[in-house]
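Q: With the sequence up front, the predicted model follows.
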Amino acid sequence: MQVKSLSYIDIQHDALGVFEDVEQGTVPQEDVWVSAYQAGESSVHGKMRVSLDGGVEITCRDGVKVERESKANFLVTVPALKMTSRPVHFPRQTVVPPYTKASAVSPELNINALDYSAKAGKLVAGGPDGYAIVLDPARPSEALQLAGHVGDVLDVKWFPSGEVVLTASSDMSLRIYSAVTGVNPRVLRGHSRAITATHILGVGKQVLSAAKDGSVRLWNVGAGKEERAWRLKQAVEALIVIHGEQAALGAETVIVAATTDGSLTGYALEAESHEPLFVSPPTDTKLVSAAYSSTLGLIATGHADGTIVFRRTTNLSKVVAAVRRNEASVYSLAFDGPSLLVGTASGLPARLSIASTPETLDVEVAEEFAGWEAVGVETWAVGDGAWCAGADGVLRRY
């Protein structure tokens, strides 16, 4: 498998604070570092000096050129790495969710999962030790706590109504909550290891879950019980549901389980048989994350060596493109229109553009998202911008 190397930029995470200090006259001038990388090439470590001379001035050196388009948006050019006017964005909004450690040994807040409801205009987030909240980004201090889980909350989803949420945890349970009152009328149990992924079918009468026990389960929400289970030999890290691909995949609705070894296993949701429709070949490195775009007809998988692999739903056994920015594990992926949002173990979130023809798939870096230190970007939520969160417990909107 040929892997295309993509360049990337890392800019001082508190650069906006430097600009603010200079603008307010707190300091007369200060340097901000800007680094650029590409595998096989010498990295570039430049600086921009921010100073006040009738207005804020930027003076660049050491191989980088930076233009400030607006308060939070920059264009970075690095001639040595053939980067020209690469957009770099700092967050439009930063939200710190309410969190109180239960004891001195309790973990710091880490956001494992995030979802946005356009109907409710709210986020649901999951974190350590049963932490789950429904939050209005405009009023984060009024977040609704969802009590019940005793393990880390690893996945969260909004039901289409915008009034109910689904959560999944390492405590091996699924819970359904009112997003208005926090009441928990349903608890679904049956998995024997941590639940890693969920999917809500239709309006939400049925939900799917996948877990590290190697199973995918179909639940009847109204009855509160399991209806079916499909069993695999590997832990399931991600779950994808594809509708309307009868000719290509052999069923109208196909459940795709992405397992640790990098393979994709498809099952027909409506079929009586539990035999898979297909099993794609495993990859060389561990699968960590996955995302699906019905518009593009693509599945992207993120791997522990930093590789992102693309397959078309018309032939999931064939890799059509593979890219890598660096060797940090790809913790999170989410499609947003004709682009892919990427988060890694070392931060560095970005948007990749995707140009697809029947014969080719070209992937490039479209935007870099700054404002992160070197901590994992665990999750994305698309809606009213692109939201991401991770190991520092902060929600950022780009």
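A: Cool, the structure landed. Numbers count the residues shown, from 1 in each chain.
Q: rest of the way, CA atoms for contacts and neighbours
A: Fine.
Q: Quick check: residue 194 touching residue 170?
A: Yes: using C-alpha atoms under 8 Å as the test, residue 194 is close enough to residue 170 to be in contact (3.9 Å).
Q: Tell me which residue of the chain is furthest from the middle?
A: Taking C-alpha atoms, centre = their mean, the residue of the chain most remote from its mean C-alpha position is residue 54, at 41.7 Å.
Q: where exactly do the strands run in the stretch 1-150 of the chain?
A: 4-5, 8-11, 29-37, 44-52, 56-61, 65-70, 73-78, 83-89, 93-95, 113-117, 122-126, 132-135, 144-145 (DSSP state E, counting those that start in this stretch).
Q: Output those strands in TSV, with distance to residue 317 and mean neighbour count appended to each entry.
A: As requested, those are exported to TSV (distance: least, C-alpha to C-alpha, whole Å; neighbours: other C-alpha atoms under 10 Å):
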stretch	distance to residue 317	mean neighbour count
strand 4-5	19	16
strand 8-11	29	23
strand 29-37	32	19
strand 44-52	38	20
strand 56-61	47	16
strand 65-70	43	15
strand 73-78	38	20
strand 83-89	34	17
strand 93-95	40	15
strand 113-117	29	25
strand 122-126	33	26
strand 132-135	37	25
strand 144-145	43	18
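Q: Residues contacting stretch 87-101, please?
A: Stretch 87-101 is contacted by residues 16, 72-76, 107-109, 135, 137, 140-141, 143, 366-371, 393-398 when judged by C-alpha atoms under 8 Å, 6 or more residues apart in numbering.
Q: If we use 6 Å, what do you get?
A: When contacts are taken as C-alpha atoms under 6 Å, 6 or more residues apart in numbering, the neighbours of stretch 87-101 outside the stretch itself are 72-75, 367-371, 394-398.
Q: alright, now check it against this:
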Amino acid sequence: MTSELAHLPKTTVQHDFCTVLSDIYSGAVPAEDIWLSVYKQDEPSVHGKISARLHDTDRNRVVLLGSKGVQLEKDDQFKYIASCPALGVASSSIVVPSEEFADPLHSKEQLPYQISSFAVSSSSAAEPALIATGLSDGTLSIYERPACPAVETIAYYAPGPSHTLKAAASSKVHKSTITAMHFVTSATLDPLLASAGADFTIHLTPISASLSSLKPTKSLTGHTRGITALQPFALAPSALLSASTDGTVRLFDMYAGALAGTWNTTGNSPAYALVDDGGLAWAALADGSAEAFDVRTPGVPVARLETGARAALSAVDVSLGGAELVVGSSDGVVSLFDVRGGTGGPRKRWRRGEAGVSGAMFVEGGRIAVAGEDGLPYVVDVSEGVSVQEELVFWNVEAVRCLHVLGDGVWIAGDGGVVRRYEI
């Protein structure tokens, strides 16, 4: 049985509202208005105004007074609560970035470079955390992640810090768009950055203690079309899984630098997700369906899921433990399935306009983060119904090309050449 398609509202706010509130809080500006708008398909849009001024007696609080059907309240350091009863928005969090990371050479406002993929490494006592970005022209850059100042040192109404990055190493490693990358560490391999591209190739680039150049030491080939997904395989530490629009999922042995297995889908595969603890890979297909493969045993798909999507699937993720599958499509529809008990129809489906979905990933607490070409990433709560819980806002609306859910938050990057982190 197919679940009814829910149309979710979008809440947008003036791009520099944090700066306005920070100026009022510091006393630089006595009062000012900011706009807040809410949109929902087939219903009249609501365009309201929030009047902001410093409290008469409590000089550590900015008073926010809504009008024309909207309200905005301060909730936490980087969070606000928006409401618009007319369009069913009771309490949606407006979340601003906790940190932004930008290389001025790649994020000029007049000529930004599209970040088509990025990766973040974990830090240790011996090694700093790293950020790697891949650009649409094939350039790979690696940066040391700056330390974030303590929250208590940041003014309460100010946005999170914006870090200026300088590449420790940067090189045009791929011939065209870099589509996926991962930092790889294991007992049998020196630290590597695995990157895949639209040039059909996976490169393995050593990450030395003193970064000065990026030169792949191994290249993994076999795909005959652009690679769309890449992931280390937890059941075999030296193995790497990839998916491609050539319709295959492939397993490579990074230590030997050789192809170790191939699984054929019944159609082109734009994206895939892996259940690490069970060895099950789900491939999202261009015909709107999804197929599962047991990547421990070469062979045919072990399951096929008819999602009902009318467009190519462009995003897929599996919940921890593999009980649920979420897929997003190029026409903006997101669907949630229970896959442990069978492969029936979606139990929940929703949409926020027609912009293509570039990422959909599970977040703790019965939530799913979604990003797309409209530049309005968000988090939905699917524990009961489907409702927008958080709007992840930033200053210039630009397409989001990549989305990651990591231990310290939700990360996004895209056409503006900036990597952003949100605490949700």
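A: Everything's here; your move. If you're wondering where the values come from, they're calculated on a predicted model, not measured in any experiment.
Q: Which residue of structure 2 is paired with residue 262 of structure 1 in the alignment?
A: In structure 2, the position corresponding to residue 262 of structure 1 is occupied by residue 288, as judged by TM-score structural alignment.
Q: Please tell me I have it right and that match contacts residue 316.
A: No: in this structure, residue 288 of structure 2 sits apart from residue 316 without contact. The criterion is C-alpha atoms under 6 Å, and the distance is 11.4 Å.
Q: And the two? Which one has more around it.
A: Neighbours per residue, other C-alpha atoms under 10 Å: of residue 288 of structure 2 and residue 316, the larger number sits with residue 316, 29 against 22.
Q: In contact with that one, which residues?
A: By C-alpha under 6 Å, 6+ apart, residue 316 of structure 2 lies in contact with 272-273, 326-327.
Q: State the distance from it to residue 283 of structure 2.
A: 8 Å (C-alpha to C-alpha, to the nearest Å).
Q: go on, residue 351 of structure 2?
A: To residue 283 of structure 2, residue 351 of structure 2 is 21 Å away according to C-alpha to C-alpha.
Q: Looking at those two, which is more packed in?
A: Each of residue 351 of structure 2 and residue 283 had its neighbours counted (other C-alpha under 10 Å), and the higher figure belongs to residue 283 (32 against 20).
Q: What lines up with residue 324 of structure 2 in structure 1?
A: Structural alignment places residue 324 of structure 2 opposite residue 298 in structure 1 (criterion: TM-score structural alignment).
Q: Surely its match touches residue 312?
A: Yes: the pair formed by residue 298 of structure 1 and residue 312 meets the contact definition of C-alpha under 6 Å, at 4.5 Å.
Q: Tell me the spacing between the residue mapped onto residue 138 of structure 1 from structure 2 and residue 72 of structure 2.
A: Residue 138 of structure 1 maps onto residue 146 in structure 2 when the alignment is built from TM-score structural alignment. Per C-alpha to C-alpha, residue 146 of structure 2 is found 32 Å from residue 72 of structure 2.
Q: And residue 360 of structure 2, by the same measure?
A: As defined by C-alpha to C-alpha, residue 360 of structure 2 lies at a distance of 27 Å from residue 72 of structure 2.
Q: now swap in residue 49 of structure 2 and tell me
A: Applying C-alpha to C-alpha, the value for residue 49 of structure 2 to residue 72 of structure 2 is 9 Å.
Q: swap in residue 29 of structure 2?
A: Relative to residue 72 of structure 2, residue 29 of structure 2 is positioned 19 Å away (criterion: C-alpha to C-alpha).
Q: ditto for residue 262 of structure 2
A: In this structure, residue 262 of structure 2 and residue 72 of structure 2 are separated by 52 Å, where distance is defined by C-alpha to C-alpha.
Q: And for residue 306 of structure 2?
A: Between residue 306 of structure 2 and residue 72 of structure 2 the distance is 41 Å, computed by C-alpha to C-alpha.
Q: same deal with residue 327 of structure 2?
A: Between residue 327 of structure 2 and residue 72 of structure 2 the computed distance is 32 Å (C-alpha to C-alpha).
Q: Then residue 101 of structure 2?
A: The gap separating residue 101 of structure 2 from residue 72 of structure 2 is 27 Å, by C-alpha to C-alpha.
Q: now do residue 207 of structure 2
A: Between residue 207 of structure 2 and residue 72 of structure 2 the distance is 45 Å, computed by C-alpha to C-alpha.
Q: ok, now residue 229 of structure 2?
A: Taking C-alpha to C-alpha as the criterion, residue 229 of structure 2 is separated from residue 72 of structure 2 by 39 Å.
Q: Check residue 221 of structure 2 too.
A: Where residue 72 of structure 2 is concerned, residue 221 of structure 2 sits at a distance of 52 Å (C-alpha to C-alpha).
Q: before we move on, what about residue 316 of structure 2?
A: With distances defined as C-alpha to C-alpha, the gap from residue 316 of structure 2 to residue 72 of structure 2 amounts to 33 Å.
Q: cool, residue 216 of structure 2 as well?
A: As defined by C-alpha to C-alpha, residue 216 of structure 2 lies at a distance of 50 Å from residue 72 of structure 2.
Q: for residue 351 of structure 2, same thing?
A: Look at residue 351 of structure 2 and residue 72 of structure 2: by C-alpha to C-alpha, they are 24 Å apart.
Q: Kindly report the same for residue 308 of structure 2.
A: Using C-alpha to C-alpha, which is the criterion applied here, residue 308 of structure 2 is 38 Å from residue 72 of structure 2.
Q: picking up where we left off before, show me what contacts the match of residue 262 of structure 1?
A: Residue 288 of structure 2 is in contact with 309, 311-313, counting by C-alpha under 6 Å, 6+ apart.
Q: now do 7 Å
A: Contacts for residue 288 of structure 2 (C-alpha atoms under 7 Å, 6 or more residues apart in numbering) come out as 307-313.
Q: Can you list the buried residues in the biggest helix by length in structure 1?
A: Selection of the longest helix in structure 1 by residue count, based on DSSP state H, yields helix 15-23. Of the residues in helix 15-23 of structure 1, those scored as buried under the neighbour-count criterion (16 or more other C-alpha atoms under 10 Å) are 15, 18-19, 21-23.
Q: Looking at those residues, which one is closest to residue 271 of structure 1?
A: Within the set of the buried residues of helix 15-23 of structure 1, residue 15 lies nearest residue 271 of structure 1; the separation is 55.1 Å, counting by C-alpha to C-alpha.
Q: quick revisit: can you tell me how far the match of residue 262 of structure 1 is from residue 370 of structure 2?
A: Look at residue 288 of structure 2 and residue 370 of structure 2: by C-alpha to C-alpha, they are 18 Å apart.
Q: before we move on, back to that, filter the contacts of residue 316 of structure 2 by whether they're kept in structure 1.
A: For the contacts of residue 316 of structure 2, the contacts that are reproduced in structure 1, applying both residues aligned by TM-score structural alignment, their matches' C-alpha atoms under 6 Å, are 326-327.
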